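> I'll drop the sequence and a predicted model, then ask my questions.
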Amino acid sequence: MDETQGDPTRVEATVPIRETPLWAVLERRLFSVLDTAWREFAATYCGPDGRLTYGGRMHHRDGVDDFYEPFFNWPVLYRLGGADDLLPAVKEHWAGVTAQMTEFGFVRDEYEVGYDWFHQGESLNFFYAICAADPDDSDFRERALRFARLYTDPARGNYDPDARIIVAPHTGSGGPRPGLGTEWIEYSATQAAMKPYGLPLDDLPGITRWDDLYAQENARRMGDAMQDRLGRGDTAVNLAATSLVTNAWLYDHAPELGDWVVEYVGAWRERAAANGGLIPDNVGPSGVVGELHGGHWYGGHYGWAWPHGLHSVESAAMIAAVNETLVTGGTAGLDLARAPLDTVIARSVVRADAATAGSMGWGWAQKMDVAPGVPVRLVPYRHGSDGWFDLHPVPLVYPVWLWWLTSEAGDRKRLESLEEDAGFDWRDTKWFQDKEEQGHEAPWVSFLLGRNPRYPEDALGLALGQVARRLALMRETPYGPPDDDIHWWQRLNPVVTEVLTQLVTGAPPALYNGGLALARVTFGDALRGRPGLPDDVAALVREADADGVRLELVNLDPAARREVVVQAGAFGEDRIDRAVFDQRADDRPGDSRGYLVPDPRTRQAEAPVGSSRLLIALPPLHRISLRLEITRRAQTPAHTSFTRPTPRRDT
């Protein structure tokens, strides 16, 4: 709890359950199924020390992320209320995979030797989630601080404080690694998987179309140019490194860590301002935008021109803006992430070929079940020497994050405007799952806005179906992958947490390429002193707006009392000012001679809180509905423990 504020306000639930909510039963069923599923995955695919069973090779510089990713959301499940033994299990898997990657030569001193931040971010989701789940673990605290110093300490070579740049696209515990490695010494058209993304650089004489790369001389020239121009200097996706530093800052608020985040994000904001507000994707070794690309603001590695454009640049900009918001408590810096969205939305067109218009559209059309011929608003993801190109639907996750962070009218208007010509009914819960544990933003937002009341039941049914499918796939393939398919385990990870994150914490899941997980509310078990919902307790955030949240808690246990700590914010950064809740107006259980099951009469009660935490006591088979009035970002965020008091400073 909060040492500066004493014990938290305590509220006793007094309303007995009359009609057991279906969402509560499904939610607890999902927890139960998930706690079986992760054990089966570990028994099927992991060695005794937690590593993944694998007899193949590692290829070039790529691959570390693919070994951590199968476990990335396991600590998320623990923090939500998964089994007690899940926490030591996730640490064992992290240590096992780290040892495994060290043996392959890809990890040194427990950290990736050097690779791009599009993939490092995917690796580190697992690490960040462990730190959030158990901030009392001194070993992970030491690692967090040590990893952050790889970028904040100029002596490590990854960061140039004078130019305010991360000096190369590939960096890590080995310092900067010039070039892009051996994978693209030659960039040949025989790499058929890369054909949808086109030419990495579009300004080389004599190479104007993909088929020109069949000539070995051209393939070598392209490879040489990529190594030289894409393999040096800073690139926008490096902004994901701010999560590594912010995660360390959340332990002790060391000024040098917070200052680094503000400095580095601020440098990119200045570059965006000089580019009309739109973030460029490249900075040369001397700190000049376009230095390696003929003065152009586009062309950097994982940038606007190649391979994914908005998909990678907007993700990094949003991650950085969120981290700066955590460190400073202000949201003005979110314009870094707004501008790319508004830029492409202003160039939107409505077309009926969403599945084929762009390099990645087929996957979106499959997930959203959008047939050919359906009009869909598409925006350009990429920009090259001929202007904007590569049309796709707007990725909803980013406008959702902006609205979720601010509740501002402009961010809500942007989001709601995208529902027109979306190509599907936003209220429909689509039956798909991908590795990022995202994609169901539309029906969830519709629920929060009061237009999709069935979403909790529909979404929890979906989640149970997702687990069932993954378990079936696992049982059909109880063996490891060939050495050309190290994405094998990601596709089989049976732990699904997107829906639980939305419904229990009132938040979107963490941005997949390296974002920290935020929340409107998080929970702790007061009687057992650990994070997450107690056994048999279900939670549902029904509303989340600028002034607070509306929350329901249900204790389904017929005999045992539960005590739930409700914390505002993922890191206690928000303050609960007042709680308004229902209480039973008549304490009498009724007359046993009556035939009817009475509906208990309730009245509204309220309690001042004035801190980040509130304690809810739930007798057996009782429920409570609360409206928590909350001031967002009123306190300094910190990794918060539910086992001991955590000091909090006013911002």
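Everything's here; your move. Treat the numbers as computed from the prediction; the structure is a model and nothing was measured. Numbering: from 1, shown residues only.
> switch to C-alpha atoms for all contacts and neighbour counts from now on
Fine.
> buried sites along stretch 468-485?
For stretch 468-485, burial by neighbour count (16 or more other Cα atoms under 10 Å) applies to 468, 470-471, 474, 480-481.
> also stretch 392-411?
392-407, 411.
> find the residue closest to the residue nearest the centre of the chain in space, skipping its chain neighbours.
Nearest to the geometric centre of the chain sits Ala510, at 1.6 Å (Cα atoms, centre = their mean). Spatial nearest neighbour of Ala510, chain neighbours left out: Ala517 (4.4 Å); criterion: Cα to Cα, 6 or more residues apart in numbering.
> hold the first one in mind and look at this next one:
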Amino acid sequence: MSSGLPARIPTVSLDVNTPVSPPYWALLERELLRAQTDACQEFFARYFDERGYLRCVPRWGGDDGPDDAAENLLNWTLLHALGAPDVILDLYRVGWEGHLRQYTEAKTVEVPLARDGMYYREFPVMFDWFHHGEGFSAFFLQGLSTPDDRLLRQRMERYAGFYMGEDPQAPNYDPQHRIIRSLFNGSRGPLLRKATGLDWAGDPIEVEGRFHLGHGERSYAEMVAHFKDYNDVVGDHPLNLAATTLGVLAYTLTGDEKYRRWALDYLDAWVERTRANGGIIPTNIGLDGTIGGACDGKWYGGVYGWGFTVEVPQTGELAHRPAFQSRTHYAFANGLLLTGDMGYIQVWREMYDRVNAHARQEDGRILYPHMYGDQGWYDYTPEPFQPGAREVYYWTMDPADRERVADDPWFAFLEGRRTDYPIEALQRDLAAVHDKVVGMRHDTSTPDTRLSDDMNHLNPATTAALTELMLGGLPTGRVGYPLHCRLRYFDPARRRAGLPEDVAALVDGMTADTTSVQLVNTSQTAARTVIVQGGAYGEHQIERVQVEGQGGFEVGHRAFVVHLAPGCGTRLTLSMHRYAHRPTMGFPWP
């Protein structure tokens, strides 16, 4: 991996003068950007006030807390980075600044953790990274559009400092044992006692007849009961690996090596623990650094851990909630992004085999375990244990990993099958935007009968299809990790991130070392220029470009320039060296 930053300005360019009729997928992409822009403006006017405060009853907790409020801006920063108009970024900024102020002012009465404010120093005072990641997902992608924003850099460095042992008010990190000391952590440090249902549920609130709770609770008592077993938070937990995203992003914004070193050192500690635990990541590390040390020696202990099965208060049924399984693989990809070392992904993928080795046969069927507790392996299902298999294949491009996601329509499209997938996916997301607008216009709630998560499903920013098709990337969702994609685009005329006006892009083929993309200028009157970059953060080297029906040329850089004449387009095949460079947020110009 290149240790320095090569010249940011691409020196190789291509002129495209071949007329093409705008393909249907290209028109759908542009329409989806336009429709979301209009819908997001309507959504903002409906649910935010002029200060950027969310029009709701602000509360603390795992049901409807600050993270849910922030999720009403989910995907907005990515939408702008894809090419949506600047109004999306402008509204996001108003909403984000309002969010930070609103939840700094909001205080609990009975919950001791947030009596002086739910946020302190513009960050949650103390909660888990499952929720931190959800709440900060939009913020974590802001740098794709505003890498030179001084306030963004200051915040990212401050937040990273909370987890690097630099901040005496936030002693979350123990550098001797290389642990984050509690599942509950934040700007006021770690919670070093058992958590209670009150800590998780928030202050008492009127429910019946006024609010509809996301977990189906019918009363405040059921809200507390939902979290009654969410107690074991002391010690480190794999969900805390999400904090490495702060190190990654602070590094990409500043180039300061200390952030990269900390993220890798903490991640490497978890690699060592996983290997010491027989190749299966433990879900509790004691304050003394021992596996299971805060859970009576049980490596599978802890809230959201391997053995975290709880009772649903409304029904009495048991529910399995090993939340680490849906997020932690992204942390190992942070290691890949910082080093180019595929060994980080190998740690997670090897765990599939370790767990599935405990499969058993019942009635002629093979069943695979997904949980582990005092009784041993349990929660056997016909589906093999393989959380994150889609992402793992995306990172490795190993045929053995492809077999785990055999039915994935996007991958089938990239392999030359499922040729209808782009139209299908874009139409699906357009329909979703339509349905959200209809839902918003039929919403009869008022701010005092509205919780922070009530509007989440109406947020019109719908970027999954565009991320796959335009960027050849993994949809970011609300996991709180960096963007992973083959290509990104920049508009040098407007000096901003995203595709220029009228331009559409379709990544229609990917292998471990090639990427094929169609670029089309749908304008019949205006020429457009686009910079094509390898990777979200310039991490991929573009070695050579082959122009369909013509010759090829060498690039040897993170990026190159394409000049598209009016109504013209082309298909390019890029030979690439993935993860060749250290990541940077910097734009490809001075």
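Nice, thanks for sending it over. Bear in mind that the values here come from a model prediction, so they are computed numbers and not experimental data.
> quick revisit: just say helix, strand or coil for the residue nearest to the centre of structure 1.
coil (DSSP: H, G, I helix; E, B strand; the rest coil).
> pretty sure it contacts Leu518?
Yes: counting by Cα atoms under 8 Å, Leu518 is a contact partner of Ala510 of structure 1 at 6.9 Å.
> inside helices: which ones of the buried residues of stretch 468-485 of structure 1?
If you go by DSSP state H, those have 468, 470-471, 474 in helices.
> what is the nearest of those residues to Pro21 of structure 1?
Ala468 (22.7 Å; Cα to Cα).
> for Asp508 of structure 2, see how far away the aligned residue in structure 2 for that closest one is.
Counting by TM-score structural alignment, Ala468 of structure 1 lines up with His434 in structure 2. In this view, His434 of structure 2 and Asp508 of structure 2 are 27 Å apart by Cα to Cα, to the nearest Å.
> all helices for the stretch 201-350 of structure 2, in order.
Assigned by DSSP state H, counting those that start in this stretch, the stretch 201-350 of structure 2 shows helices spanning 220-226, 244-254, 257-276, 328-339, 343-356.
> then the stretch 451-600 of structure 1?
Using DSSP H, counting those that start in this stretch, helices in the stretch 451-600 of structure 1 cover 455-476, 488-492, 498-505.
> with respect to burial, which of these scores highest?
Highest mean neighbour count among the helices of the stretch 451-600 of structure 1 (mean count of other Cα atoms under 10 Å): helix 498-505, with a mean of 25.
> what stretch of structure 2 does that helix fall on?
So helix 498-505 of structure 1 sits over residues 464-471 in structure 2, by TM-score structural alignment.
> mean shift of that stretch relative to structure 1?
Aligned to structure 1 and superposed, stretch 464-471 of structure 2 gives a mean residue distance of 0.3 Å (mean Cα distance after the TM-score superposition for structure 1).
> ok, now how distant is the nearest residue to Gly473 of structure 2 once chain neighbours are set aside from Asn521 of structure 2?
Distances taken as Cα to Cα, 6+ apart place Cys485 nearest to Gly473 of structure 2, at 3.6 Å, with adjacent residues excluded. Going from Cys485 of structure 2 to Asn521 of structure 2 by Cα to Cα gives 22 Å.
> what of Gly586 of structure 2?
Noted for Gly586 of structure 2: a distance of 26 Å to Asn521 of structure 2, by Cα to Cα.
> who has more neighbours out of the two?
Asn521 (30 against 21; other Cα atoms under 10 Å).
> structure 1: which residue goes with that one?
In structure 1, Asn521 of structure 2 lands on Asn555 (TM-score structural alignment).
> same check on Asp90 of structure 2?
So, by TM-score structural alignment, Asp90 of structure 2 is matched to Pro88.
> assumed its match was part of a strand.
No: counting by three-state DSSP, Pro88 of structure 1 falls outside a strand, being helix.
> list the contacts for the residue nearest to Val167 of structure 1 when sequence neighbours are not counted?
Among residues not flanking Val167 of structure 1 along the chain, Gly233 sits closest, at 4.9 Å (Cα to Cα, 6+ apart). Neighbouring residues of Gly233 of structure 1 by Cα atoms under 8 Å, 6 or more residues apart in numbering: 165-169, 282-285, 287.
> who wins on neighbours among these?
Asn282 (34 neighbours).
> distance of that one relative to Asp162 of structure 1?
From Asn282 of structure 1 to Asp162 of structure 1 the distance is 17 Å (Cα to Cα).
> what's the answer for Thr44 of structure 1, then?
From Thr44 of structure 1 to Asp162 of structure 1 the distance is 50 Å (Cα to Cα).
> equivalent analysis for Leu391 of structure 1, please.
38 Å.
> what do we get in structure 2 for Asp577 of structure 1?
So Asp577 of structure 1 corresponds to Glu543, using TM-score structural alignment.
> Gly552 is in contact with that match, correct?
No: at 10.9 Å, Glu543 of structure 2 does not count as touching Gly552 under the criterion of Cα under 8 Å.
> which one of these two is surrounded by more residues?
Remark: of Glu543 of structure 2 and Gly552, Glu543 carries more neighbours, 19 against 14, as counted by other Cα under 10 Å.
> look up the closest residue to that one, ignoring the ones flanking it.
Gly556 is the one closest to Glu543 of structure 2 (Cα to Cα, 6+ apart), at 4.4 Å.
> what's the spacing between the one you found and Ala497 of structure 2?
Applying Cα to Cα to Gly556 of structure 2 and Ala497 of structure 2 gives a distance of 22 Å.
> please say which of these two ends up with more neighbours.
Higher neighbour count among Gly556 of structure 2 and Ala497: Ala497, with 26 against 18, using other Cα under 10 Å.
> residues contacting the spatially closest residue to that one that is not a sequence neighbour?
In this structure, Ala497 of structure 2 finds its nearest non-sequential neighbour in Phe490, 4.5 Å apart by Cα to Cα, 6+ apart. Counting by Cα under 8 Å, 6+ apart, Phe490 of structure 2 makes contact with 496-500, 530-533, 587.
> one step back: quick one: which of Thr44 and Asp162 of structure 1 has more around it?
For Thr44 of structure 1 versus Asp162, neighbours defined as other Cα under 10 Å are more numerous around Thr44 (17 against 9).
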